[in-house]
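K.L.:
coords below, sequence missing:
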């Protein structure tokens, strides 16, 4: 993989884990997704306007389909992830979501987009996914893992795989700007969730004040991290970028242990080593 693509993915992993920590801390908010979507639209609108003026993209049917799909898939991802955080730990839902997503993304990129796959790249993916399963605790204490948390974590992973393939197609084949792709997702969430949010203005205002810091963190870092990922996808195979993002799982596990006081066992530490090994293996195949 190109060094700039690797650097973009690594920085994206840090921003992703950071905003997920903020999202977990705002798990009690009913309108958190709408609030941070509003923040993202306001903050990133100038950059998107600049892209539209400077690049003057000619949008055809395929472009509109890609933008609509990214909006739908990202909305499903955001709502499912936040629902998972309401019922379970960051250190369970996050690894499950991040483990299911890259596995599906890798095979979809291989079989649907005809990206090359080697025995070494498959080994890298399996190491990452196996490590994430260990980090989640499902291999050692599955009876203690909340079923709702498991289901929502896996469902989130399906949305991750869906938007990864769609958005990779959008930036690599259709040549859409990463800024435009990410902005569309935020704009659609904002519009679809607005009626529910605005009908509950008392709670909306109260949550905006109570969760001001998490809202700002996600509004800034959510788009930033994903724009970096989309940039990496333009310069590297999607099937490699998607699993490499899972370095965020290490950071998320650390946050869960140190900041949210969730338990980290030797099994989880072993899983962390497997994740790093898988990332190194994937990087070596690019």
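P.N.:
The structure has been received and is ready for your questions. All values derive from a computational prediction rather than experimental measurement.
K.L.:
only C-alpha atoms from now on, for both contacts and neighbour counts.
P.N.:
OK.
K.L.:
looking at it, residue 140 is touching residue 266, isn't it?
P.N.:
No. Using CA atoms under 8 Å, residue 140 makes no contact with residue 266, being 10.3 Å away.
K.L.:
the more surrounded of these two?
P.N.:
Each of residue 140 and residue 266 has its neighbours counted (other CA atoms under 10 Å); residue 140 has more, 14 against 10.
K.L.:
all the helices of the stretch 101-250 of the chain, in order from the start?
P.N.:
Along the stretch 101-250 of the chain, the segments classed as helices by DSSP state H, counting those that start in this stretch run 119-136, 147-172, 178-199, 201-210, 212-235, 238-244, 247-258.
K.L.:
please identify which of those helices is closest to residue 75.
P.N.:
Nearest to residue 75, of all the helices of the stretch 101-250 of the chain, is helix 178-199, at 5.7 Å by CA to CA.
K.L.:
can you list the buried residues in the closest one?
P.N.:
By neighbour count on 16 or more other CA atoms under 10 Å, the buried set for helix 178-199 is 178-190, 193-194, 197.
K.L.:
give the other helices and strands that it contacts.
P.N.:
helix 32-55, helix 61-87, helix 147-172, helix 212-235 (3 or more CA pairs under 8 Å, 6 or more residues apart in numbering; DSSP states H and E).
K.L.:
now the angle from that helix to helix 201-210?
P.N.:
130 degrees (axes from the mean of the first three to the mean of the last three CA atoms, to 10 degrees).
K.L.:
ok, structure two:
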């Protein structure tokens, strides 16, 4: 993986941890998540006129991408209602690189060097191990862990679909721009049916999250989608999940969540995996 791709994905990881903290820190998770997703629309609408239209071969992937991102967002909302940022975020993000690596090697026939496989395993296992942490009251939170795991399945699925789709599209930014618009419109429709009040509240109380969180989220995944076209999807997915380190810092310092040995150990494993991934080839 080149230094340029490495730095772009690390920057995306920082942005991703930041907008997740905004959603978790908000009083109403539905409003916060809706604001982030709807915040993509004006940015994407300003971008797509200046980039090529995705090739028609990528359109089925585009449709799948929109559906999978919506599923991810809905399960993430539920996860944050049940658990801490420092538990939910690592489990959700940690399962994805393991699944993506498995599918890439076994089904897609992607060749990864032994050191790269070890790096992916360290990152994934370090993050998933946070499913063992306890809540602030000392009790285990199995429901949050389960929801976070399902969220991770969605992450793995849309990562593979978006990586393959962006390559077929011939334009990573065009592919993600239209995906973001479609995802925003579908989210708006979902909220209109299930919670019209939320849709009305977002322009007022959700404006800050829409601008800051939506902007950070769009830039982060635009960088990741581009990286998918420059390096193996499994490696990009694994490196992106180093955002746990930044989410851990935000959760402990800003959200005042408890720090324990399991979280410190998982962070150390993740850092080791990231270092191996950078210098594997």
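P.N.:
Sure, I can see it. Quantities reported herein were computed from a predicted structural model and do not represent experimental measurements.
K.L.:
so can I have JSON lines of the helices of the stretch 101-250 of structure 1 showing distance to residue 94 of structure 1?
P.N.:
JSON lines is the format used below for those (distance: least, CA to CA, whole Å):
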{"stretch": "helix 119-136", "distance to residue 94 of structure 1": "8"}
{"stretch": "helix 147-172", "distance to residue 94 of structure 1": "7"}
{"stretch": "helix 178-199", "distance to residue 94 of structure 1": "20"}
{"stretch": "helix 201-210", "distance to residue 94 of structure 1": "23"}
{"stretch": "helix 212-235", "distance to residue 94 of structure 1": "15"}
{"stretch": "helix 238-244", "distance to residue 94 of structure 1": "14"}
{"stretch": "helix 247-258", "distance to residue 94 of structure 1": "7"}
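K.L.:
residues near the spatially closest residue to residue 176 of structure 1 that is not a sequence neighbour, how many?
P.N.:
Nearest non-adjacent residue to residue 176 of structure 1, counting by CA to CA, 6 or more residues apart in numbering: residue 170, 5.7 Å away. For residue 170 of structure 1, the neighbour count with other CA under 10 Å is 24.
K.L.:
what's residue 170 of structure 1 aligned with over in structure 2?
P.N.:
Aligning on TM-score structural alignment places residue 170 of structure 1 opposite residue 165 in structure 2.
K.L.:
same question, residue 114 of structure 1
P.N.:
With TM-score structural alignment as the criterion, residue 114 of structure 1 matches residue 109.
K.L.:
what do you get for residue 94 of structure 1?
P.N.:
That one, residue 94 of structure 1, aligns with residue 89 by TM-score structural alignment.
K.L.:
its match belongs to a helix, doesn't it?
P.N.:
Yes. Per DSSP: H, G, I helix; E, B strand; the rest coil, residue 89 of structure 2 lies within a helix segment.
K.L.:
was I right about it contacting residue 148?
P.N.:
Yes. Between residue 89 of structure 2 and residue 148 a contact is recorded at 7.3 Å, counting by CA under 8 Å.
K.L.:
just say which of the helices of the stretch 101-250 of structure 1 is most tucked in.
P.N.:
helix 238-244 (a mean of 28; mean count of other CA atoms under 10 Å).
K.L.:
what is the corresponding segment of structure 2 for that helix?
P.N.:
The aligned range for helix 238-244 of structure 1 is 233-239, by TM-score structural alignment.
K.L.:
average offset of that stretch relative to structure 1?
P.N.:
Compared with structure 1 after fitting, stretch 233-239 of structure 2 has a mean deviation of 0.9 Å; criterion: mean CA distance after the TM-score superposition for structure 1.
K.L.:
what's the answer for stretch 5-18 of structure 2, then?
P.N.:
Relative to structure 1, stretch 5-18 of structure 2 is 0.6 Å off (mean CA distance after the TM-score superposition for structure 1).
K.L.:
any residues touching that stretch, and which ones?
P.N.:
213, 216-217, 219-221, 223-224, 227, 230-231, 236, 239-244, 246-247, 250, 278 (CA atoms under 8 Å, 6 or more residues apart in numbering).
K.L.:
likewise stretch 272-279 of structure 1?
P.N.:
123-132, 135, 243-244, 246-247, 250.
K.L.:
report the two of those separated the most.
P.N.:
Maximum distance among the contacts of stretch 272-279 of structure 1 (CA to CA): 19.1 Å, for 123 and 250.
K.L.:
where does the residue nearest to residue 129 of structure 2 when sequence neighbours are not counted sit: helix, strand or coil?
P.N.:
Among residues not flanking residue 129 of structure 2 along the chain, residue 266 sits closest, at 6.5 Å (CA to CA, 6+ apart). What three-state DSSP gives for residue 266 of structure 2 is helix.
K.L.:
dump the residue contacts of the aligned residue in structure 1 for residue 266 of structure 2.
P.N.:
In structure 1, the residue paired with residue 266 of structure 2 according to TM-score structural alignment is residue 271. Taking CA under 8 Å, 6+ apart as the contact definition, residue 271 of structure 1 lies against 130-135.
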